[in-house]
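1. here are the coordinates; sequence isn't available:
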């Protein structure tokens, strides 16, 4: 009587990267669609008040967050492009290694989508397109930003929350 031999190898199922790449893709898509719309509807510097604290405005940012280094001679475009490419590579590594950690991967996917959205702008136009302008009436304006920037900030917030949860478990 023959008996079936059990395999000593077991297939270990690793969580897929597909959901996280999908989230990043949706951020990029929403970011690029909104930037295309704003550039077709507005001229550079044009503002349209929406509420007492929010305007739509077409602005170009040659620097980084809050227009950091935007007044430099152009080298910053390549510097921030290199940083974005390196960050995306590192994020892909972390996603692959930790694909089963939901909040951590949500954070990374949002950050990666935002970084790639702004990278597309830098490569295509030499600057990032910003259009969301929040302000305090009569006090001043927060620097204009975009969907990619928003995704990066939300991702950073989720990353901090995830780390705080992890620290509190120990």
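-> Received the coordinates, thanks. These numbers were taken from a predicted model, which means no experiment stands behind them.

2. rest of the way, CA atoms for contacts and neighbours
-> Noted.

3. ok, for the spatially most central residue of the chain, nearest residue in space, not its chain neighbours?
-> Centroid-nearest residue in the chain: residue 114, 1.7 Å away (criterion: Cα atoms, centre = their mean). Using Cα to Cα, 6 or more residues apart in numbering and skipping the chain neighbours, the partner closest in space to residue 114 is residue 148 (3.8 Å).

4. pasting the second one now:
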């Protein structure tokens, strides 16, 4: 399978992330409404500006933090792409790598344009209230990273 699969998966993840942010935050006016209850508490749209990484870690209001996180994301994307090009990556690994890269680049674009990552998804269940918001890019990053770990054929055994 062609390494172009990585590019297509990255482009799809990036596009879905950016379109979802635009539709929910601006099209549904979440930026002014603050919260939209879709299937509460399971699915709630809640506006968030993330200046750190997932779950509010490394929150920072400074440009130094912003540019550090942009640089870190670009380094991780580069490492993932180089690694996948050097190994015998399966099509599933290329898709997972593309998801990781596309999601990371979606959040990088947010940081470049807004100075923070736009978040809007909140999910809670079973009496446990989740205080965190995330976005579609975060889903792709997580799924891609987990997929790469699970699909890496170099595990000992």
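-> Done, it's in. Please read these numbers as outputs of a predicted model, since none were measured by experiment.

5. next, the TM-score between them, please.
-> Scored against TM-score structural alignment, normalised by the length of structure 2, the superposed chains reach a TM-score of 0.87; 154 aligned residues with a Cα RMSD of 2.1 Å.

6. on that earlier part again, what's the residue nearest to the centre of structure 1 aligned with over in structure 2?
-> Under the alignment (TM-score structural alignment), residue 114 of structure 1 pairs with residue 103 of structure 2.

7. tell me how many other residues crowd residue 22 of structure 1.
-> Residues within reach of residue 22 of structure 1, counting by other Cα atoms under 10 Å, total 13.

8. now do the same for it: helix, strand or coil?
-> The local conformation at residue 22 of structure 1, judged by DSSP: H, G, I helix; E, B strand; the rest coil, is helix.

9. aligned to it, what sits in structure 2?
-> Per TM-score structural alignment, residue 22 of structure 1 is aligned with residue 8.

10. against residue 38 of structure 2, how distant is that match?
-> As for residue 8 of structure 2, its distance to residue 38 of structure 2 is 31 Å (criterion: Cα to Cα, to the nearest Å).

11. and for residue 132 of structure 2?
-> Distance, residue 132 of structure 2 to residue 38 of structure 2, by Cα to Cα: 16 Å.

12. again with residue 156 of structure 2
-> Remark: distance between residue 156 of structure 2 and residue 38 of structure 2 (Cα to Cα) = 45 Å.

13. more crowded one of these two?
-> Neighbour tally, residue 156 of structure 2 and residue 38, criterion other Cα under 10 Å: the higher count belongs to residue 38, 10 against 4.

14. so which helix or strand takes in that one?
-> Secondary-structure assignment from DSSP states H and E places residue 38 of structure 2 in strand 35-39.

15. the helix or strand just after that strand corresponds to what range in structure 1?
-> The helix or strand immediately downstream of strand 35-39 of structure 2 is strand 43-50, counting by DSSP H and E. Using TM-score structural alignment, strand 43-50 of structure 2 lines up with residues 54-61 of structure 1.

16. which helix or which strand is home to the corresponding residue of structure 1 for residue 24 of structure 2?
-> Taking TM-score structural alignment, the alignment pairs residue 24 of structure 2 with residue 38 from structure 1. In this structure, residue 38 of structure 1 sits in helix 18-41 according to DSSP H and E.
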